[in-house]
Structures are given as C-alpha cells and as structure tokens.
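A.B. asks: Sequence unavailable; structure follows:
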C-alpha cells in the first residue's frame, strides 16, 4: 500500500486527537477497568466502548459522542451537541441499546469523564444489566478502539475542512459514519473488511 501511494503521489492525512483536560479528576469516583479482567472480545455485543471528543466549529466547540462495538469496530450510535453533559452520552447509550438489544452482561467501557460517571448513566446501565468499566487513571490507551476512530475521523473528514456550523458538521458526520466508516472503510483488525460486512459474516 505504501509503495502504491508513493507511486501515485498520495499522502495519508492524519490529525492529532484533541484530549480535554479535566478540571477535577476526583469529581466522581471512577470504576475499575473490567476489560483487564476479561478476555479479548470474541463476538459482537460482548464489549462496547464509548467516548466524547471535541471538534472545532468556527470559534466554538462541538462535542461528538459515540458508542462502538469493540469486536466489529462498528459505530453503533453517535450524537453531536454544543454542550458536554450526561444528556449527550445518555442519548447515545439509549440509542445503541435500542438498536442492538444486547443480552445482560455486556461490558461498557469508557474513560473517567464525569458525563459517564453521572448517577443517571450508571443507573441506566445497571437497569439493562450492563457492566460498567473505565480507563485506569491517565491511561487513554485503555480505550484504544474509540481513540483510533476519532483519529481516523479527524484525519479523513475534519482536517483542513471548513465547517460552517453544527448542522453542517452533523451532516458531514452522518455521511462519514453511516455510509463510509461502517459500510465501506476497510479495517485491518477485522481482516480488511468493513464493520457491517464483518458483522454479516459473523451472523
């Protein structure tokens, strides 16, 4: 691939992931990393991962929250808002649960952000029999699947692309996630298949 790109004069476009700095790391007591206690995901709806990233929109920030199936790398749900709070993360969790209807015992992994530590989020997950897991302090690589998605998204869609407003960004995200990332983009970790094609093969 590298040789073909060089011969065609093509260059990969990447961007760094903007990580928010938490003002208080002890605002909520984080949970332990349950992923370290389990084997690697071996089927869909066994482990999900979620996170929120910042995207610059003019002079403001937009906040993108996603839920990803760790095994298939499919983005199960996403939401964009101009506010970072538990309403944003709750929406993505409820949407993912409604579309996938996982069995009890699903592992749900996130960072230690307060929007995932909120009582209402914990209660929602508990009601559906979902086991909550969080990164170890300072270990963002514990949530590598979502970090990898954000890096791809910002390098392939956001970098150097003018974004007029949240509505414009939302439409760009919809096309990228639903029609490119989930359906077309090939992932080396799942045998160079798209997430949807990989899930069809699994079922």
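C.D. replies: Okay, I see it. In this text the structure is predicted, and so the values were computed from the model without any measurement.
A.B. asks: hey, let's count contacts and neighbours off CA atoms from now on
C.D. replies: OK.
A.B. asks: which residues does the residue lying closest to residue 114 once chain neighbours are set aside contact?
C.D. replies: Leaving out its chain neighbours, the residue that sits closest to residue 114 by CA to CA, 6 or more residues apart in numbering is residue 28, at 6.5 Å. Contact analysis of residue 28 by CA atoms under 8 Å, 6 or more residues apart in numbering lists 114, 117, 118.
A.B. asks: a markdown table for the residues you listed, including distance to residue 137, neighbour count and secondary structure?
C.D. replies: Converted to a markdown table, these look like this (distance: CA to CA, whole Å; neighbours: other CA atoms under 10 Å; DSSP: H, G, I helix; E, B strand; the rest coil):
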| residue | distance to residue 137 | neighbour count | secondary structure |
| --- | --- | --- | --- |
| 114 | 13 | 20 | helix |
| 117 | 14 | 20 | helix |
| 118 | 17 | 15 | coil |
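A.B. asks: Can you tell me which of the residues you listed is nearest residue 40?
C.D. replies: residue 117 (24.0 Å; CA to CA).
A.B. asks: I figured the closest one hits residue 27, correct?
C.D. replies: No. Counting by CA atoms under 8 Å, residue 117 stays clear of residue 27, with 9.1 Å between them.
A.B. asks: where along the protein do the strands fall?
C.D. replies: Per DSSP state E, the chain carries strands over the ranges 47-57, 60-69, 75-81, 107-110, 131-134.
A.B. asks: export those to TSV and tack on mean neighbour count?
C.D. replies: Converted to TSV, those look like this (neighbours: other CA atoms under 10 Å):
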stretch	mean neighbour count
strand 47-57	22
strand 60-69	21
strand 75-81	21
strand 107-110	24
strand 131-134	22
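A.B. asks: this is the comparison structure:
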C-alpha cells in the first residue's frame, strides 16, 4: 500500500516537473535511460588527466599550459574545452588573481620614466637619491622599513618604520632625508613602481621639494639596485643573525646598524670608504 502511494507521488512529481519544463514524460524517461554520449565520456577522461597533471605541476598551470601539455600527451582538445572543464572542476592556476589588469595603469607609471637610466653616476651628494622599503619579521608581527639613500655616498639619509605599508610611511623617510641633507637643484628621486611611491600625496611631496621623480621599469629590480644592495647587506649582517622579540627591539637594532653602516662600515662601491666620510670629503 505504502509503495503504491509512494510510486504515485513520484509519478506526480515527474509529471509536474515535465509540465514546468515543457517536455513529455516519455521524452524524460528516454533521456534518463540514454547512455552517456561519447563526448561526455571523453570529457570525463580529460577531466581525470587534467586533475592529475594540474596537481603534478603544483597547481601552477592554467588552461593554456594544460592544453599544450594534453596535446603533447596525444589528447585532441581545444583550449576552450580545457578551460570549460577546469571551470566545471573548480580548479585554476595558483597565480590566478594575484595580478589584476588595470586599464591606464601602465600609462600612469610610464609617464614618469626612469631618469636614472639616462644619467651618469653622480659626482657629489644631493644629486641622485633612491628609496624603497622592505619587511622584517619579529616575534610580534612584521615591521616595514623604508629608506632613502644618496647614490653618491651610499649614505642612508632617511628612514622610517611602520606596522603597515602606506604612502605616509614612505613619505616619512623622505621627509627625514630632506630635513637632514641638502639637495642640488633638480635632484632626482628614484623608486620602484610600488603604489606607495605612486600615490598622489607622495608625488606632491617629491615635486614641491624640488625633486625630479624617477621610477624603475616594471619587473626590473636592477633599476634600483643600490637600495636592494643595502637591504641585502642589512639582512645578511643583522636581520638573519638575530631573532627580534618585537618591533621595538627591531627598530632599535636597525637604527643602530644604520649608524654603523653610515659611519664605520667600509663600502666596496665607493673605494672602501665610509658613506659619512665620502659625503664629508665632498662638502
């Protein structure tokens, strides 16, 4: 009795769904009993291979590379088909979404240009400056450290620290440099393409201070090699040898190191003299 009622109820549901979708009951049951098409079977085979290859390449491959990989293995498929199957499986390249396309951003950066690439090495302090920042791990979280270097003396002329990245954090280092050092007319200030250095407030500070803005080419850290070299030296000689318990200790140790770097450390790029001494000799 209960089986009969249940069967009638199921039949009623099927009929109602068929009416809603505008199909016949016979068509529905014909579709239900129809074997899986060859295309669907091939899709399932491709999905199995895609999942295996995607995992094998550390999830780094997207549709384009997986398509090429499948073709090398002898599977006939299009890139669009691979992309569709990846979407159905919910997998994507591990780098997907890390970098976003922003219309006009390239023009925004390239409008500044790399002035250092067209200039010779400076012959006195205050002619070419460069800035950048890095982060340092401590027992109580990361500490961001920004600096401004004079490219003639290699002296650290300004620095700042912060818990978070921001334009104000980068501006503090430049303000310190401007308050401590004199600059020549048209002094170049070079940085990478970080958003902190491209911010309107930072650009305004650079321009109102009489500096010329210069920016590295996209993805080319060698354009700002002097500052990168300073950070490498700082980490090799201090950061990697010490475990900072908190940000306060890190700031104290780094400021102490900057004083050593400027006043006592022999710098190979300036004839094994100290940055402070080289700057003073040229005064």
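C.D. replies: Sure thing, it's come through. Please read all numbers here as calculations on a predicted model, not as lab measurements.
A.B. asks: dump the residue contacts of the equivalent of residue 238 of structure 2 over in structure 1.
C.D. replies: Here residue 238 of structure 2 is matched to residue 157 in structure 1, going by TM-score structural alignment. Residue 157 of structure 1 makes contacts with 172, 176, as judged by CA under 8 Å, 6+ apart.
A.B. asks: so the longest helix anywhere in structure 1 aligns onto which residues of structure 2?
C.D. replies: The single longest helix within structure 1, with elements called by DSSP state H, is helix 86-100. Counting by TM-score structural alignment, helix 86-100 of structure 1 falls onto residues 167-181 of structure 2.
A.B. asks: Go through stretch 243-251 of structure 2 and flag the buried ones.
C.D. replies: Residues of stretch 243-251 of structure 2 classed as buried under the neighbour-count rule (16 or more other CA atoms under 10 Å) are 244, 247, 250, 251.
A.B. asks: How about stretch 119-127 of structure 2?
C.D. replies: Across stretch 119-127 of structure 2, burial judged by 16+ other CA under 10 Å covers 124, 125, 126, 127.
A.B. asks: Same question for stretch 129-149 of structure 1.
C.D. replies: Quick answer for stretch 129-149 of structure 1 (16+ other CA under 10 Å): 130-136, 140, 142-143, 145-147, 149.
A.B. asks: Helices of structure 2, residue ranges please.
C.D. replies: Under the criterion DSSP H, structure 2 contains helices at 2-21, 25-32, 38-56, 63-72, 79-89, 105-110, 167-180, 195-198, 200-208, 225-237, 247-263, 275-281.
A.B. asks: Tell me which of those lies nearest to residue 138 of structure 2.
C.D. replies: Per CA to CA, nearest to residue 138 of structure 2 of the helices of structure 2: helix 247-263, 6.2 Å.
A.B. asks: Buried residues in that closest one, which are they?
C.D. replies: Neighbour-count burial for helix 247-263 of structure 2 flags 247, 250, 251, 254, 257, 258, 261, 262, 263 (criterion: 16+ other CA under 10 Å).
A.B. asks: Pick out the most distant pair among these.
C.D. replies: Farthest-apart pair in the buried residues of helix 247-263 of structure 2 is 247 and 263; separation 24.2 Å (CA to CA).
A.B. asks: The longest helix of structure 1 packs against which elements?
C.D. replies: strand 60-69, strand 75-81, helix 114-117, helix 119-127 (3 or more CA pairs under 8 Å, 6 or more residues apart in numbering; DSSP states H and E).
A.B. asks: Contact partners for residue 35 of structure 1?
C.D. replies: 107, 109, 133.
A.B. asks: To which residue of structure 2 is it aligned?
C.D. replies: Using TM-score structural alignment, the equivalent of residue 35 of structure 1 in structure 2 is residue 116.
A.B. asks: on that earlier part again, from the buried residues of stretch 243-251 of structure 2, which is closest to residue 159 of structure 2?
C.D. replies: Within the buried residues of stretch 243-251 of structure 2, the smallest distance to residue 159 of structure 2 is 10.6 Å, found for residue 251 (CA to CA).
A.B. asks: got a list of what the equivalent of that closest one over in structure 1 touches?
C.D. replies: Using TM-score structural alignment, the partner of residue 251 of structure 2 in structure 1 is residue 170. Residue 170 of structure 1 is in contact with residue 80, counting by CA under 8 Å, 6+ apart.
A.B. asks: Repeat that for residue 86 of structure 1.
C.D. replies: Taking CA under 8 Å, 6+ apart as the criterion, residue 86 of structure 1 is in contact with 114, 115, 116, 118, 120, 121.
A.B. asks: one more time with 6 Å, if that's ok
C.D. replies: residue 115 (CA atoms under 6 Å, 6 or more residues apart in numbering).
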